[in-house]
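> okay, sequence plus prediction incoming.
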Amino acid sequence: MATVSQAAHATVDFVTGAAQLTTAKLHNCLPPVIDRDILLVSDGHPAYPVFARENGIQHEAVNLRAGIRVRGAIHVHNVNAYHSRLRQWLRPFHGVAKRYLPNYLGWRWILDARRIMSPESLLRATLGMFPHLSVT
């Protein structure tokens, strides 16, 4: 799973599969939801700098393994906080089958920012029409 947090209530996540994250998977997920003039901040995974270079995007990595969590305004706190809330919310389900993970992520996406505001949006969510979710 990959997660992008652009600002408050602008978090999107993607099911990237069970295998390792790759640059190709990032190419499938990120371009529709990011602008070219962003600063991509990531952990030290090697797919991110390659993706950024290939797309002409600025990139900064935070070295979490070395204990460096913040470098000035550069951090991954929003993503880490989202993952924490997601794991805590999933705990009562005692595990989720991978094939249903997109449904749970969509459900959490709705709850995270109180996105259900009308009967129409409830129906769309029930039918699995989550505009942020992409399965690669």
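Arrived safely. Note that the structure is a prediction, hence the values are computed from the model and not measured.
> contacts, neighbours, all on C-alpha from now
Noted.
> helix/strand/coil for Asp35?
coil (DSSP: H, G, I helix; E, B strand; the rest coil).
> same check on the one 5 residues further on?
Here Leu40 is strand, with the state taken from three-state DSSP.
> surely it touches Asn55?
No. Counting by CA atoms under 8 Å, Leu40 does not reach Asn55; the two are 11.0 Å apart.
> between these two, who's got more neighbours?
Leu40 (21 against 12; other CA atoms under 10 Å).
> for that one, give me its contacts.
Ala52, Ile57, Gln58, His59, Glu60 (CA atoms under 8 Å, 6 or more residues apart in numbering).
> so the fourth one touches Asp43, yeah?
No. The pair His59 and Asp43 does not pass the contact test of CA under 8 Å, sitting 10.5 Å apart.
> for stretch 106-120, which positions count as buried?
Residues of stretch 106-120 classed as buried: Gly106, Arg108, Trp109, Ile110 (neighbour count, 16 or more other CA atoms under 10 Å).
> structure B:
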Amino acid sequence: RGPVSKVQLERHLLPFLDKDVLLVTDANAAYRAFARAHGIAHQAVNISAGKRVRPHPNGAIHVQNVNAYHQRLREWLAPFHGVASRWLPNYLGWRRMLDGGKVTSADQLFRLAIGLIHSER
């Protein structure tokens, strides 16, 4: 909630980053401070200034995939009228499964769920 902080990034993002990663973010100063403090390569895209893509020797740098995922997630969560933060990992896993394209119907999802429950007994 609210703007991301360097402390939050250190707690929640740092454990998942390789040292040789290129961190591509929006222009929030917390990302720059985080990357500098941990020696992580960082490129920022200033979306508020109208710059959505930056050229880079290895290809274009943008955050559109993240923005698109965030929009799909928000639209998908809307009918739930909000979720408790403690259950967010479950909803994210559910959404990831749906985005993967392997589950294409409610029937298939139901059969998978029953199979998992049945195998635990």
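Here it is on my side, so go on. No experiment lies behind these values; they were computed from the predicted model shown.
> TM-score for this pair?
In this superposition the chains share a TM-score of 0.72, using TM-score structural alignment, normalised by the length of the second structure; 104 aligned residues with a CA RMSD of 2.5 Å.
> now the residue nearest to the spatial centre of the second structure: how far from Pro89 of the second structure?
Residue closest to the mean C-alpha point of the second structure, counted by CA atoms, centre = their mean, is Val66 at 6.1 Å. As judged by CA to CA, to the nearest Å, Val66 of the second structure and Pro89 of the second structure stand 17 Å apart.
> pick the one among the buried residues of stretch 106-120 of the first structure closest to Thr11 of the first structure.
Proximity of these to Thr11 of the first structure (CA to CA) peaks at Trp109, which lies at 8.1 Å.
> what's the average distance of the helix or strand harbouring that closest one to the second structure?
Assigned by DSSP states H and E, Trp109 of the first structure falls within helix 101-112. Helix 101-112 of the first structure: mean distance to aligned residues in the second structure after superposition is 2.3 Å, counting by mean CA distance after the TM-score superposition for the first structure.
> contacts made by stretch 84-91 of the first structure with the rest, please.
Contacts with stretch 84-91 of the first structure, where a contact means CA under 8 Å, 6+ apart, come from Val96, Arg108.
> so Gln58 of the first structure sits against Ala52, correct?
Yes. Gln58 of the first structure is within contact range of Ala52, at 6.3 Å (criterion: CA under 8 Å).
> tell me which of those two has more neighbours.
Shown here are Gln58 of the first structure and Ala52; by other CA under 10 Å, Ala52 has more neighbours (21 against 14).
> that one should be in a helix, yeah?
Yes. Checked against three-state DSSP, Ala52 of the first structure lies within a helix.
> what's the match for it in the second structure?
Matched by TM-score structural alignment, Ala52 of the first structure corresponds to Ala35 in the second structure.
> quick check: its match vs Leu22 of the second structure, distance?
10 Å.
> which residues do those two both contact?
With CA under 8 Å, 6+ apart as the test, Ala35 of the second structure and Leu22 both reach Ala41, His42.
> show me where the second structure has its strands.
Shown for the second structure, the strands assigned by DSSP state E span residues 22-26, 41-45, 53-54, 61-62.
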